[in-house]
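how does the following fold in three dimensions:
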Amino acid sequence: MMMNLFSSFDPSTGLNLSLNWASSLIPIIMIPPMFWFIPSRINMLWVKINLILHKEFKILLNHKSQGKTLMFISLFTLILFNNFLGLFPYIFTSTSHLVLTLTLALPLWLSFMIYGWTNNTMHMFIHLVPQGTPNLLMPFMVLIESISNIIRPGTLSIRLSANMIAGHLLMTLMGSTGTSLNIIMINILILTQILLLILETAVSIIQSYVFTVLSTLYSSEVN
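Next up, the predicted model:
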């Protein structure tokens, strides 16, 4: 029983154990059948998507770091599958929790910072002061750039989780009013819910792409 609007996002809803996190492992079970028959339509589509992403990330990264595209494509795949799974009824949306999104964003950001400050120290200092900044504003610009750099993993994770939870809350809120509506309003509600589901599908793709592209841009800045 849903005690409040946010209880549907509780990892322990319905059970005393946090088994809902097992939904994040479902993509590992779902992916292998794509490669049982090669070239299957699903396999050809997925290879095409990977090639498009590889070309996109290759532009953002320099020529020495093109091998990183595989890591970012894998990150995109993980987020995309988990976003899609959250659209199915009674399946826990793991990407709507900061526990998962911050776990993805924070190690990436830390690794970029450690690599950048260790190997390209002067390059990282240059990034703290934009070109053409007056001498009087330099201390303030260093402070502002440092703060904006520190909050990057937080903004990455909050953006993903907030966008995923917002649409689900709206659909849950509208669906809970169905019992008090007449037949005409129920038909309108069903049509609205279908349109919201299409919108949420687009948001799932866009947010996984945005998360990955921003991570790629953060990586390109330290080289």
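
every contact and neighbour count from this point should use C-alpha atoms.
OK.

could you look up the SS state of residue 44?
Applying DSSP: H, G, I helix; E, B strand; the rest coil to residue 44 yields a three-state assignment of helix.

tell me how many other residues surround it.
Other residues near residue 44 number 14, with proximity taken as other C-alpha atoms under 10 Å.

to compare with the earlier structure, here is another sequence to fold:
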Amino acid sequence: MVNLFSTFDPSTNIMNLSLNWMSTLMCMFMIPMSFWFIPSRYSFIWNNIILTLHKEFKTLLGPFNHKGSTVLFISLFSFILFNNFMGLFPYIYTSSSHLSMTLSLALPLWLSFMLFGWINNTQHMFAHLVPQGTPPVLMPFMVCIETISNVIRPGTLAVRLAANMIAGHLLLTLLGNTGPMLSSSIVSLLIFTQILLLMLEFAVSVIQSYVFAILSTLYSSEVI
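Okay, here's the model as predicted:
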């Protein structure tokens, strides 16, 4: 079990230096300088993705959004996507599979939204605790339920991302460990299954970064 979870251990030391967290910023060093200066198909595709996300986030934030607020969520999407994608390479620590990483993204965002909402739109925030059309008898219970659902938001954001990243990697590791005990004909089937799972993991890494950014946008639109 120790070997199984070693890829998710942030305290792996190389020459007494904890270098696992370096994978968080490794993607920035892997992008060549020519990507930013010389137009190419890759930069064209990425610009189209950013433009699409900008339009979608702008729609979700509504007409009262502050200018440039979509940049925050696009940057968040890009950062999580790069980290999830880097975790698919062998022997690279997946930082987004650790709660200390995902909580450090979700908690400051949620706290800033809450502070902004309660300071600037106090009446709206109180009104949001009781959904429209709630019977007077159920109002105290609805306030409790809405408060709890609001408080657990950063936790659900962090756990969702970390759990999805861990699940796929563990499945790949478990299947890979059974390889030496199988015959050559079944190993070929195992490799094919691993490739399919890797493709699924690639899709999950994109989807989870999109879900994290979209939910953060929706939470911020509620306090504007």
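
and the longest helix along structure 2, what does it pack onto?
For structure 2, the longest helix by residue count, based on DSSP state H, is helix 184-223. Contacts defined by 3 or more C-alpha pairs under 8 Å, 6 or more residues apart in numbering; DSSP states H and E place helix 184-223 of structure 2 against helix 41-61, helix 69-86, helix 99-120, helix 153-177.

which of those helices sits most buried?
helix 69-86 (a mean of 19; mean count of other C-alpha atoms under 10 Å).

and it, which stretch of structure 1?
Under the alignment (TM-score structural alignment), helix 69-86 of structure 2 falls on residues 68-85 in structure 1.

which residues sit against the matching stretch?
Contact with stretch 68-85 of structure 1 is made by 23-24, 27, 50, 53-54, 57-58, 91-95, 164, 201, 204-205, 208-209, 211-212, 215-216, as judged by C-alpha atoms under 8 Å, 6 or more residues apart in numbering.

over to stretch 103-111 of structure 2?
By C-alpha under 8 Å, 6+ apart, stretch 103-111 of structure 2 touches 153-155, 157-158, 216, 219.

you'd agree residue 3 of structure 2 is in a strand?
No: secondary structure of residue 3 of structure 2 (three-state DSSP): coil, not part of a strand.

just tell me what residue 18 of structure 1 corresponds to in structure 2.
In structure 2, residue 18 of structure 1 lands on residue 18 (TM-score structural alignment).

these two touch, right, its match and residue 12?
Yes: the criterion here is C-alpha atoms under 8 Å, and residue 18 of structure 2 meets it with residue 12 at 6.1 Å.

okay, those two: which has more neighbours?
Counted by other C-alpha under 10 Å, residue 18 of structure 2 and residue 12 do not tie: residue 12 has more neighbours, with 15 against 12.

so how far is residue 29 of structure 2 from that one?
Separation of residue 12 of structure 2 from residue 29 of structure 2 (C-alpha to C-alpha, to the nearest Å) stands at 22 Å.

repeat for residue 221 of structure 2
From residue 221 of structure 2 over to residue 29 of structure 2 (counting by C-alpha to C-alpha), the distance is 34 Å.

more neighbours: the two, which one.
Each of residue 221 of structure 2 and residue 29 has its neighbours counted (other C-alpha under 10 Å); residue 221 has more, 20 against 8.

pretty sure that one sits against residue 61.
Yes: Residue 221 of structure 2 is in contact with residue 61 according to C-alpha under 8 Å; the separation is 4.8 Å.

got a list of what the nearest residue to residue 64 of structure 2 once chain neighbours are set aside touches?
Among residues not flanking residue 64 of structure 2 along the chain, residue 224 sits closest, at 6.8 Å (C-alpha to C-alpha, 6 or more residues apart in numbering). Residues in contact with residue 224 of structure 2, defined by C-alpha under 8 Å, 6+ apart, are 64-65, 117, 121.

and which of those residues is nearest to residue 189 of structure 2?
residue 65 (51.6 Å; C-alpha to C-alpha).

circling back to that earlier point, list the buried residues in the longest helix of structure 2.
187, 190, 194, 197-198, 201-202, 204-206, 208-210, 212-214, 216-217, 219-223 (16 or more other C-alpha atoms under 10 Å).

got the angle between that helix and helix 99-120?
20 degrees (axes from the mean of the first three to the mean of the last three C-alpha atoms, to 10 degrees).

rewinding a little: which one of the contacts of residue 224 of structure 2 is nearest residue 40 of structure 2?
Taking C-alpha to C-alpha as the measure, residue 40 of structure 2 lies nearest residue 65 of the contacts of residue 224 of structure 2, at 32.4 Å.

which SS class is that closest one?
Following three-state DSSP, we place residue 65 of structure 2 in the coil state.

that one: neighbour count?
The number of residues packed near residue 65 of structure 2 is 16, by other C-alpha under 10 Å.

sorry, back to before: export the helices and strands packed on helix 184-223 of structure 2 to a markdown table and tack on distance to residue 145 of structure 2?
Shown next, in a markdown table, are those (distance: least, C-alpha to C-alpha, whole Å):
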| stretch | distance to residue 145 of structure 2 |
| --- | --- |
| helix 41-61 | 24 |
| helix 69-86 | 28 |
| helix 99-120 | 17 |
| helix 153-177 | 13 |
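
quick one, which of those helices is nearest to residue 131 of structure 2?
That would be helix 99-120 among these, by C-alpha to C-alpha, at 17.0 Å.

check the offset of the closest one from the chain's centre.
14 Å (C-alpha atoms, centre = their mean, to the nearest Å).
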